[in-house]
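[1] sequence and predicted structure below; questions after.
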Amino acid sequence: MDYNNILTNLHNGVTTITINRPSKLNALNSETIGELHDAFAKADSDTSTKVIIITGTGEKAFVAGADISEFAHFSVEEGARLARKGQEDLFDFVENLSTPVIAAVNGFALGGGLELAMAAHFRVASDNARMGLPEVSLGVIPGYGGTQRLPQLVGKGRAMEMIMTAGMIDANTALDYGLVNHIASIEELVPLAEKIAGKIMRNSSVAIAAGIKAVNAGFTDGVNGYEAEIEAFGACFGTEDFKEGTTAFLEKRKADFPGK
């Protein structure tokens, strides 16, 4: 499918989704959010895709924020619908995909851009990356999960400071905070994400999907993460991947997981 605002590429088991609005610093508008939902859904359902990388076009910005011109005149009800639809269609959707999602943060990741990066399962950043949630400087708060995911990743105090000051942090601070896992030069950013993807693909995709679900359960209100882990652990015993993995271990050979 041809998209207006994103590019997709599948190579060696990795689908790379690139937000391609360089004139807008890859800002998210409703059309882009819809296209991203479609691209993520298709990649997740494609058995040849083992890992998804999300990044932005160019060296300046991953996503510089939301397209403010779209909602500057919204009512209270319209604003609430905007946040709910965005969370359901993209941000929560990405977080709960069974396919691992790596955000390769190139340059600015602000507002909705940082929220998209935080919805990914983990993040790597370029050394010129700058991240922040500047929404209070516009008289609003983060609406795509930022007030919830940022404290989970960096702690309540740091999240409160970042949200209240509307300031940006650099890549080294993000690494220190635990917001990103690794830093690379802009040229080596996607290759680093691809290298990590290669390590992921050596393992059972079925077990990885179960692991994602179990980890997310621990951050879901009303869900016992330990119980979710027990159930997911037990379910793994009924998979072909478990049979292959344990057999390969006992036979002292490399596992060839069928992904079932």
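    Great, that's in hand. Numbering: from 1, shown residues only.

[2] make it CA atoms for all contacts and neighbour counts henceforth
    Noted.

[3] any idea how far Thr18 lies from Phe233?
    Per C-alpha to C-alpha, to the nearest Å, Thr18 is found 34 Å from Phe233.

[4] between those two, which one's more packed in?
    For the pair Thr18 and Phe233, the greater number of neighbours falls to Thr18 (21 against 15), based on other C-alpha atoms under 10 Å.

[5] these two touch, right, that one and Thr57?
    Yes: counting by C-alpha atoms under 8 Å, Thr18 touches Thr57, with 6.1 Å between them.

[6] show me where the stretch 1-150 of the chain has its helices.
    30-45, 76-86, 92-95, 112-119, 146-154 (DSSP state H, counting those that start in this stretch).

[7] nearest to Gly198, out of those helices?
    Closest approach to Gly198 among the helices of the stretch 1-150 of the chain (C-alpha to C-alpha): helix 30-45, 16.6 Å.

[8] next, the angle from that closest one to helix 76-86.
    Counting by axes from the mean of the first three to the mean of the last three C-alpha atoms, to 10 degrees, helix 30-45 points 20 degrees away from the direction of helix 76-86.

[9] ok, structure two:
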Amino acid sequence: METDSDDVTVVREDGRATVTLDRPSKLNALTGEMFAAIGESFESFAEDPPSVVTVRGAEGNLSAGVDMSGVPGWAEDRPLAVRDALETVHDAVGAMEALDAPVVAACEGHVLGGGLELALACDIRVAAPDATFGLPESKMGLAMDVGGAQKLPGMVGEGLTKYLVMTGEPIGAERAFRSGLVEVLAEEGEFESELATLEASLAEKPTYVHGLAKRQIHGVRPDVGTGMSLAIHHAIAAYHEPETMERVEEFLGGEE
């Protein structure tokens, strides 16, 4: 099965599925429509789960983050409208995590901001040696709002989480692997091979076993849901700070 929707391509064949962020001219920057398409795809998977789902980006980058072009307008929107938009994003992330099948993030090139948070919603992350991981939101005065702040401490510890969030500086694939942010680090030229090996290993196990494992593991997490709900309020507060809008406008001006 093959479908296309809003810069997200879904291919399902041989019992597996691949969800590709297909906006390479913008380094696969994520829009609200793309998050909605991702959510719809995973909701459809729930009816008949693939043996494994891989999330990746077109042309060598997972994603450079959330598309910033719409952010200035959010400062003018009613807070409830912003909340509704962010809840759609959270619904997509929730659908990814709730799927009984294993979900793999193929991390190449830029894995930044919302792109990193999308990868954190996957079960296992495979990194190419050129991958860089970061949360640059603080550089623009923005608050994180897609779950990274809630999930990272349990994976890499509070110290590295605060470093990533507070400095906005990225780390390379080697450090990401050593810290526990990614589970598989491919050697040069071996990324596709490592990814295929992992997909095959996951696909040969019963899907229901993966589903039971995810339910047990997610069940011992801190209250991520409450933290993500709070993140929406923090995001709205940040959008209404004048300095945030100045920084975002400066960033967007530099893209031209």
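    Good, I have the coordinates. The shown structure was predicted, so the numbers you read here are calculated from the model rather than taken from an experiment.

[10] about what we covered before: just name the most buried of the helices of the stretch 1-150 of the first structure.
    Among the helices of the stretch 1-150 of the first structure, ranked by average contacts under mean count of other C-alpha atoms under 10 Å, first place goes to helix 112-119 (a mean of 27).

[11] before we move on, the earlier item: save the helices of the stretch 1-150 of the first structure as a markdown table, and put in distance to Val105 of the first structure too.
    What follows is the helices of the stretch 1-150 of the first structure, written out as a markdown table (distance: least, C-alpha to C-alpha, whole Å):
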| stretch | distance to Val105 of the first structure |
| --- | --- |
| helix 30-45 | 16 |
| helix 76-86 | 20 |
| helix 92-95 | 16 |
| helix 112-119 | 7 |
| helix 146-154 | 16 |
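
[12] not counting sequence-adjacent ones, nearest residue to Glu115 of the first structure?
    Spatially, and ignoring its direct neighbours in sequence, Glu115 of the first structure is nearest to Gly146 (5.3 Å; C-alpha to C-alpha, 6 or more residues apart in numbering).

[13] to which residue of the second structure is that neighbour aligned?
    Aligned against the second structure by TM-score structural alignment, Gly146 of the first structure finds its counterpart in Gly148.

[14] correct me, but that match touches Leu120?
    Yes: the pair Gly148 of the second structure and Leu120 qualifies as a contact (C-alpha under 8 Å) at a distance of 6.9 Å.

[15] what's around the equivalent of Leu198 of the second structure over in the first structure, how many residues?
    Counting by TM-score structural alignment, Leu198 of the second structure corresponds to Ile196 in the first structure. A count of nearby residues for Ile196 of the first structure, using other C-alpha under 10 Å, gives 14.

[16] again, but for Lys199 of the first structure
    Using other C-alpha under 10 Å, Lys199 of the first structure has 9 other residues around it.

[17] looking at this, it is in a strand?
    No: applying DSSP: H, G, I helix; E, B strand; the rest coil, one finds Lys199 of the first structure to be helix, outside a strand.

[18] Phe249 of the first structure versus that one, what's the distance?
    Using C-alpha to C-alpha, Lys199 of the first structure is found at 18 Å from Phe249 of the first structure.

[19] ditto for Tyr144 of the first structure
    Per C-alpha to C-alpha, Tyr144 of the first structure is found 43 Å from Phe249 of the first structure.

[20] ok, the residue lying closest to Ala210 of the first structure once chain neighbours are set aside - contacts?
    Nearest residue to Ala210 of the first structure, sequence neighbours excluded (C-alpha to C-alpha, 6+ apart): Ala232, at 5.9 Å. Counting by C-alpha atoms under 8 Å, 6 or more residues apart in numbering, Ala232 of the first structure touches Ala210, Gly211, Ala214.

[21] quick revisit: can you tell me how far the match of Leu198 of the second structure is from Arg123 of the first structure?
    The gap separating Ile196 of the first structure from Arg123 of the first structure is 11 Å, by C-alpha to C-alpha.
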